[in-house]
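K.L.:
Need a 3D model of the sequence below.
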Amino acid sequence: MSAEKAVDLQFVAPHVLQIRMQDRVSKNTFSEGITEGLMEAFAEVERQPDCKVVILTGYDNYFASGGTQEQLMNLSDGRGAFTDRALYSLPLQCPVPVISAMQGHGIGGGFVLGMFADLVVLGRENIYTTNFMRYGFTPGMGATFILPQKLGLALATEMMLSANNYRGEELQQRGIPFPVVPRDKVMAHALELAQTLAEKPRVSLVALKDHLSASLREALPATIAQEVAMHAVTFAQPEVKSKIATLFGA
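P.N.:
All right, here's what the predicted structure looks like:
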């Protein structure tokens, strides 16, 4: 993929493919370029028999920023659902291990996307937030499923109910089970980890990932259905549309 595209795919080490989200115009919200680019990139990973590990990362201070204002307004008008394209679960469904190198801010669905990876590296200075309730609607994108799995129920519940911002350093102090390093070291840490995985046979990596993620893949659809049902209720509130219109990007 060319550097001009919103998502760039390239080998950064033997057997290690990097998927880089770089839509500077949208600040890595789930624009059409990001959405199509991610789906194409993960499809290409499956066509690359030499790929053993994927690193998913962003650009500068942004990892991924979640839904666009237009997408959220459409949901508030009852048009479509986040399930129309299952962007959130691409790392989970990928046959080889995926490392989220979250070198920048992870916001809303963008943070959730990173949590669906097999391994995660966070930056100390960055902001991570599940800010759905800031606008008054309940979390989607599988957040209510994957966050308790990866962060623990107590912290995940607090993050989703409060919609507060958390620096990586604060999450580290709260005991999250991921490495948290200076943001300019995130990619190097992820690459070192990827190269360790890439020493293993691809067949074995694929078999082990399939086994470890099987229970997650099986349980996810029921939670997604529940999130969609909550959206039908919570997005319909007039104050939600007002908050999306006035607070988005503030």
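K.L.:
can we go C-alpha only for contacts and neighbour counts from here?
P.N.:
OK.
K.L.:
okay, now the nearest residue to Cys94 once chain neighbours are set aside: neighbour count?
P.N.:
In space, and not counting its chain neighbours, Cys94 is closest to Phe42: 6.8 Å by Cα to Cα, 6 or more residues apart in numbering. Using other Cα atoms under 10 Å, Phe42 has 18 neighbouring residues.
K.L.:
Quickly find the element holding Phe42.
P.N.:
Per DSSP states H and E, Phe42 falls inside helix 32-46.
K.L.:
The closest residue to Gly108 other than its chain neighbours and Phe111, how far apart?
P.N.:
Closest residue to Gly108 apart from its sequence neighbours, by Cα to Cα, 6+ apart: Thr130 at 4.3 Å. According to Cα to Cα, to the nearest Å, Thr130 stands 7 Å off from Phe111.
K.L.:
Compare the two (neighbour count), which wins?
P.N.:
Taking neighbours as other Cα under 10 Å, Thr130 and Phe111 compare with Thr130 leading, 28 against 25.
K.L.:
Contacts only, for Pro97.
P.N.:
When contacts are counted by Cα atoms under 8 Å, 6 or more residues apart in numbering, Pro97 touches 52-54, 117-119, 205-206, 209.
K.L.:
Following up with a second sequence; could you model it the same way so I can compare the two?
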Amino acid sequence: MPEALVRREARGRAGLITLNRPKQLNALNDAVMDQLGAALLALEEDAGIGAIVIAGGTKAFAAGADIDVMADWSFMDVYQTNFITRNWETIRQIRKPVIAAVSGYAMGGGCELALACDIVIAAGSARFALPEIKLAMLPGAGGTQRLPRAIGKAKAMDMCLSARMLDAAEADRYGLVSRVVPDAELLDHALTLASQIAAFSLPALMAIKESINRAWESPLSEGILFERRALYERFASDDAHEGMHAFLEKRTPTFHHR
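P.N.:
Model (predicted):
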């Protein structure tokens, strides 16, 4: 059996999914995302579940993508395998409300995973960043599309172009998160909220979610397509490979702007 990188359980009408790669700070690779997608779909199909919580660990919700896996991929590696599209898009299929319970670092893909959820509850220790520029890459799991919609163009440009990290209070002020709670109360708060939401009519919840997403994401499909192609093109860049290898070797990258 594959390693349980994601744990799934029911807490009354609330479904709880916990990312389970603590040594890697819940870095998101294909195996994690496949298991996350399977857990989400299972809870979507469970008639006893009305809302879903996705949680990480105390140190990190999810510390970005697994760079070690992708450092030597080529453009065709990602293009032919539908990198990101084949497993990240599962969360967009989920019609039940999904709540992210974020403690510690939500970096890169971790921040994008939180952005893909319907409600984001942040602990005081939560930190949000899209640092892909440091690797000569770009946020490619919806970051360049969802972040401006959440916090506005100016602040999204700042985060994406400078790799600026937001603390929980800033993220709350900017509108990236729904509310901030003490660290010790994060999971209880998220599950209480999920239970409260799940107690309402599921068809109504689904209709509300669909309606808000229609208003918020009307042009998103074209943006995602453009972003995905731009991400794939990064794998044809010498600088991107240099950035990733420098990260793995714990040295400062030398970019040649190609």
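K.L.:
What would you report as the TM-score here?
P.N.:
TM-score of the superposed chains, computed with TM-score structural alignment, normalised by the length of structure 1, equals 0.88; 247 aligned residues with a Cα RMSD of 2.5 Å.
K.L.:
one step back: Leu113 is in contact with the residue nearest to Gly108 of structure 1, correct?
P.N.:
No: the pair Thr130 of structure 1 / Leu113 is not scored as a contact, 11.0 Å apart, by Cα atoms under 8 Å.
K.L.:
which SS class is the aligned partner of Asp46 of structure 2 in structure 1?
P.N.:
Matched to structure 1 by TM-score structural alignment, Asp46 of structure 2 sits across from Gln48. Secondary structure for Gln48 of structure 1, judged by DSSP: H, G, I helix; E, B strand; the rest coil, is coil.
K.L.:
count of neighbours near Gln48 of structure 1?
P.N.:
With neighbours defined by other Cα under 10 Å, the count for Gln48 of structure 1 comes to 11.
K.L.:
repeat for the one 10 residues further on
P.N.:
A count of neighbours around Gly58 of structure 1, defined by other Cα under 10 Å, yields 26.
K.L.:
Could you find the closest non-adjacent residue to it?
P.N.:
Closest residue to Gly58 of structure 1 apart from its sequence neighbours, by Cα to Cα, 6+ apart: Met21 at 4.5 Å.
K.L.:
Now do the residue mapped onto that neighbour from structure 2 against His189 of structure 2, distance only.
P.N.:
Counting by TM-score structural alignment, Met21 of structure 1 corresponds to Leu19 in structure 2. Using Cα to Cα, Leu19 of structure 2 is found at 18 Å from His189 of structure 2.
K.L.:
and the two? which has more neighbours close in?
P.N.:
Per other Cα under 10 Å, whichever of Leu19 of structure 2 and His189 has more neighbours is Leu19, with 25 against 18.
K.L.:
can I assume the more buried one is in contact with Arg7?
P.N.:
Yes: if you go by Cα under 8 Å, Leu19 of structure 2 and Arg7 touch, sitting 6.5 Å apart.
K.L.:
returning to that earlier point: let me have the contacts of Pro97 of structure 1 in CSV, adding distance to Ala245 of structure 1 as columns.
P.N.:
Output for the contacts of Pro97 of structure 1, formatted as CSV (distance: Cα to Cα, whole Å):
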residue, distance to Ala245 of structure 1
Lys52, 43
Val53, 40
Val54, 36
Ala117, 31
Asp118, 35
Leu119, 35
Leu205, 45
Val206, 44
Lys209, 41
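K.L.:
For structure 1, which residue occupies the most central location?
P.N.:
With distances taken as Cα atoms, centre = their mean, Leu113 lies nearest the centre of structure 1, 1.4 Å away.
K.L.:
sec struct for it, please.
P.N.:
The local conformation at Leu113 of structure 1, judged by three-state DSSP, is helix.
K.L.:
aligned partner of it in structure 2?
P.N.:
Leu113 of structure 1 maps onto Leu113 in structure 2, by TM-score structural alignment.
K.L.:
how close does its match get to Ser201 of structure 2?
P.N.:
The gap separating Leu113 of structure 2 from Ser201 of structure 2 is 26 Å, by Cα to Cα.
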